[in-house]
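> Have a look; sequence and predicted model below, questions after that.
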Amino acid sequence: MVVHTPDAASRIDARQNRVAIVRAVRDLVAVKGAAVSIREIADSAGVGTATLYRHFEGKKDLLDGVSVHRWSQMRHAAQTNSSTEQEGHGIRRVVGIIDMYTRMTTSDAEFIHALGLRVGHDPTGIGPLRDQFDPIFAQLWVNGQERGEIRRTAHPHDAIEMAGAIRESSRRLQMLTLLVAGIATPQVDPDQIVRELYLRAK
């Protein structure tokens, strides 16, 4: 049984509030555009405006918060994959992270479209997260190359950029398979890897 101290419970509540606010921003902007009000966002998240302002300085910070949250999850996924011992230390770990990114970008597609964001849009808060994510992901990539599963000519940054361009949920798996085929060596079956990910997520 896990017993949370008051401070720990407060931190958990704060994290939950922040996630609720980010989701509210994403969903409301997708429908109403950037003109959505702070009050509407707070109401949708189930928090007061004072709580919202404890997490975000203003509208721009709120809008950027969706991308920052996405990269916070990416950093966590990379750190988890690099610190656990499991089968598929090579390309499967790399593709698992890419798959996660495509799931997030397709979920955020209407938000991205409403704001007119382009691939490569990097709010200030993303920098430190990318600085932590990139070397971990690069090492996972090298591991895949050393196992003969990832092409020597393929680059991890290109794979992430291409994954970020996948926005149509109905074509996500097809496009992910094409992406994997582009980075994988002939010994790897891209269809099988993507199919395994799909079945695991069901």
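Right, received. Where do you want to start?
> From now on I want contacts and neighbour counts done on CA atoms only, so please keep to that.
Noted.
> Just give the nearest non-adjacent residue to residue 173, would you?
Using CA to CA, 6 or more residues apart in numbering and skipping residues adjacent in sequence, the residue nearest residue 173 is residue 194, 7.2 Å away.
> and the comparison structure, right after this:
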Amino acid sequence: MTQLRVDAQENRARIVDAARALFAEEGLAVGMREIARRADVGPATLYRRFPTKQDLIDVAFAEELQQCRRIVVEGCDDPDPWRGFSSVVHHLTVLNSQNRGFVAAFTAQDPDGEVRSTITRQRQELLPRLADLVRRAQKAGALRPDFTMDDLLLVLQAGRGLFSVRPTKAAARRFAEIVLDGLRAR
């Protein structure tokens, strides 16, 4: 990759910062022109650096994707499957509550069905690990036997509502505690 001029680097940084802020505040529905406007660059500058919205989404959520990966890997590596599962739910709920767009980006399919985005590739790698953690927690008798991976998606989508109500870590932790209490096998 060639080194960008200083002004081009600054424009790119402003675009990414604007995208991060708008995706966190409004979700993925925000338009590219709005991002360009917030970054104080022209649409041509934005599209020169990010030819597609997915390219911008991948860069804007790179930090959250790393955090998500760390959360899932650490939870799945925990020898106690319930503790690992609980950790994943707690930490993903907190991460999710701070950024309205990340879970939408993480759960979205690539529009043409081809795996092109970094986020999709990471999801395809992490979901089987999570499914294995769920099976281990169920086998240990800790997690409800009727729990499915779709239920985890439902929990994450419900947690997105925290952003509009009271996006605090304490509220996210409390939500996760309530959810986990309902998911524990009786």
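Here it is on my side, so go on. Since this is a predicted model, take the numbers as computed values, not measurements.
> What TM-score do the two superposed chains give?
Laid over one another, the chains give 0.61 as their TM-score (TM-score structural alignment, normalised by the length of the second structure), with 151 aligned residues with a CA RMSD of 3.8 Å.
> quick one on the thing from earlier: quick one: the residue nearest to residue 173 of the first structure is in a helix?
Yes. Note on residue 194 of the first structure: a helix contains this position according to DSSP: H, G, I helix; E, B strand; the rest coil.
> so what corresponds to it in the second structure?
Under the alignment by TM-score structural alignment, residue 194 of the first structure pairs with no residue in the second structure.
> Now do the contacts for residue 194 of the first structure.
Residues touching residue 194 of the first structure, when contacts are defined by CA atoms under 8 Å, 6 or more residues apart in numbering, comprise 173, 176, 177.
> Pick the one among those residues closest to residue 128 of the first structure.
When the contacts of residue 194 of the first structure are compared for distance to residue 128 of the first structure, the smallest value, 26.8 Å, is given by residue 176; criterion: CA to CA.
> Is that closest one within a helix or a strand, and which one?
Here residue 176 of the first structure is covered by helix 172-183, with elements defined by DSSP states H and E.
> Which positions within that helix qualify as buried?
Taking 16 or more other CA atoms under 10 Å as the basis for neighbour counts, the residues of helix 172-183 of the first structure that come out buried are 172, 173, 175, 176, 177, 179, 180, 181, 183.
> what do you get for stretch 149-156 of the second structure?
Using 16+ other CA under 10 Å as the test for burial, stretch 149-156 of the second structure gives 155, 156.
> Same question for stretch 77-91 of the first structure.
Burial within stretch 77-91 of the first structure, assessed by neighbour count using 16+ other CA under 10 Å, is assigned to 77, 78, 81, 82, 89, 90, 91.
> from those residues, which is closest to residue 144 of the first structure?
Taking CA to CA as the measure, residue 144 of the first structure sits nearest to residue 90 out of those, at 3.8 Å.
> Can you find the partner of the closest one in the second structure?
The alignment partner of residue 90 of the first structure in the second structure, by TM-score structural alignment, is residue 81.
> and if you look at residue 138 of the first structure?
Structural alignment (TM-score structural alignment) places residue 138 of the first structure against residue 131 in the second structure.
> Any idea how many residues pack against its match?
For residue 131 of the second structure, the neighbour count with other CA atoms under 10 Å is 15.
> gap between it and residue 61 of the second structure?
Here residue 131 of the second structure is placed at a distance of 23 Å from residue 61 of the second structure (CA to CA, to the nearest Å).
> Residue 55 of the second structure too?
Residue 55 of the second structure sits 10 Å away from residue 61 of the second structure, taking CA to CA as the criterion.
> Also residue 183 of the second structure?
Counting by CA to CA, the gap from residue 183 of the second structure to residue 61 of the second structure is 29 Å.
> ok, which stretches of the first structure are helices?
If DSSP state H is used as the criterion, the helices of the first structure fall at 6-32, 38-45, 49-55, 59-83, 91-107, 109-115, 126-146, 156-164, 172-183, 190-201.
> Just give the closest residue to residue 89 of the second structure, not the sequence neighbours.
Nearest residue to residue 89 of the second structure in three dimensions, chain neighbours excluded: residue 176, at 6.4 Å (CA to CA, 6+ apart).
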